[in-house]
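Asks: got a predicted model here, sequence first, then my questions.
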Amino acid sequence: MHVTVWNIPETCSEQDVRSFFERELGKYAKGITVYDAGTSNAHADLELDSDLPYVADAVAHELQSRRLAGVALKVSAPPFEDDEPVKRRN
């Protein structure tokens, strides 16, 4: 599962961003990729160590309330996708 984070301050280095998310995510952080660090387009892709779709949604909601270097983060997770369609009972 992946979560994308935008609105990362230009003042943060790639290591600052990695350290922040490693601390915030703990055991759920499988991989952290930072793009365009030090620019106004800086963003990160967080790979979560979980196969459960609701974990990405819960992490996204939790990170949405966090600030990095005083700036509120913007976070999104992919929508839930079931492997099998939901069967309706008649």
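Replies: Okay, I see it. Numbering: from 1, shown residues only.
Asks: could you use CA atoms for every contact and neighbour count after this?
Replies: Will do.
Asks: which residues in this protein form strands?
Replies: 2-6, 29-35, 43-48, 67-68, 71-72, 74-76 (DSSP state E).
Asks: okay, buried residues for the third one please.
Replies: Looking back up the chat, that one is strand 43-48. By 16 or more other Cα atoms under 10 Å, the buried positions in strand 43-48 come out as 43-48.
Asks: what do you get for the longest one?
Replies: Buried residues in strand 29-35, counted by 16+ other Cα under 10 Å: 29, 32, 34.
Asks: second structure for comparison follows:
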Amino acid sequence: MNLIVWNIPETCSEQDVREFLEHELGHYAKTVTVFEQGTSNAYANVELNAEVPYVGDVIAQQVHGKMLCGVALQASATPFNENPAPPPKSV
């Protein structure tokens, strides 16, 4: 399972995002990759240590709305066989 997290504040560094998600997800976070950090389109792809789809959905629900640097994150789970798409770009 993969977790896509977006609405990441522009002021957060890649390391800030990675540390926050690794702390929040604990052993469920296998790898965390941050894209477009420092921009309004920043998002992270988290490979989860979970094989059952509902676990990814529950984790996404737990992360969705968590505050990072005063901004509520948004999150969604995707199965391994689907390529995670980045969130829509802001206008």
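Replies: All right, it came through fine. All values derive from a computational prediction rather than experimental measurement.
Asks: can you pull the TM-score for these?
Replies: Counting by TM-score structural alignment, normalised by the length of the first structure, the TM-score of this superposition works out to 0.84. Behind it: 80 aligned residues with a Cα RMSD of 1.4 Å.
Asks: out of the strands of the first structure, which gets nearest to residue 61 of the first structure?
Replies: strand 74-76 (7.6 Å; Cα to Cα).
Asks: how far does the closest one sit from the chain's center?
Replies: 7 Å (Cα atoms, centre = their mean, to the nearest Å).
Asks: ok, back up a step: of the buried residues of strand 29-35 of the first structure, just say which sits nearest to residue 17 of the first structure.
Replies: Residue 17 of the first structure lies nearest to residue 34 out of those, by Cα to Cα, at 7.4 Å.
Asks: list the contacts for the residue nearest to the closest one when sequence neighbours are not counted?
Replies: Distances taken as Cα to Cα, 6 or more residues apart in numbering place residue 44 nearest to residue 34 of the first structure, at 4.4 Å, with adjacent residues excluded. When contacts are counted by Cα atoms under 8 Å, 6 or more residues apart in numbering, residue 44 of the first structure touches 4-6, 32-35.
Asks: any idea how far residue 6 of the second structure is from the nearest residue to residue 28 of the second structure once chain neighbours are set aside?
Replies: In space, and not counting its chain neighbours, residue 28 of the second structure is closest to residue 49: 4.9 Å by Cα to Cα, 6+ apart. As judged by Cα to Cα, to the nearest Å, residue 49 of the second structure and residue 6 of the second structure stand 20 Å apart.
Asks: right, I'll leave it there.
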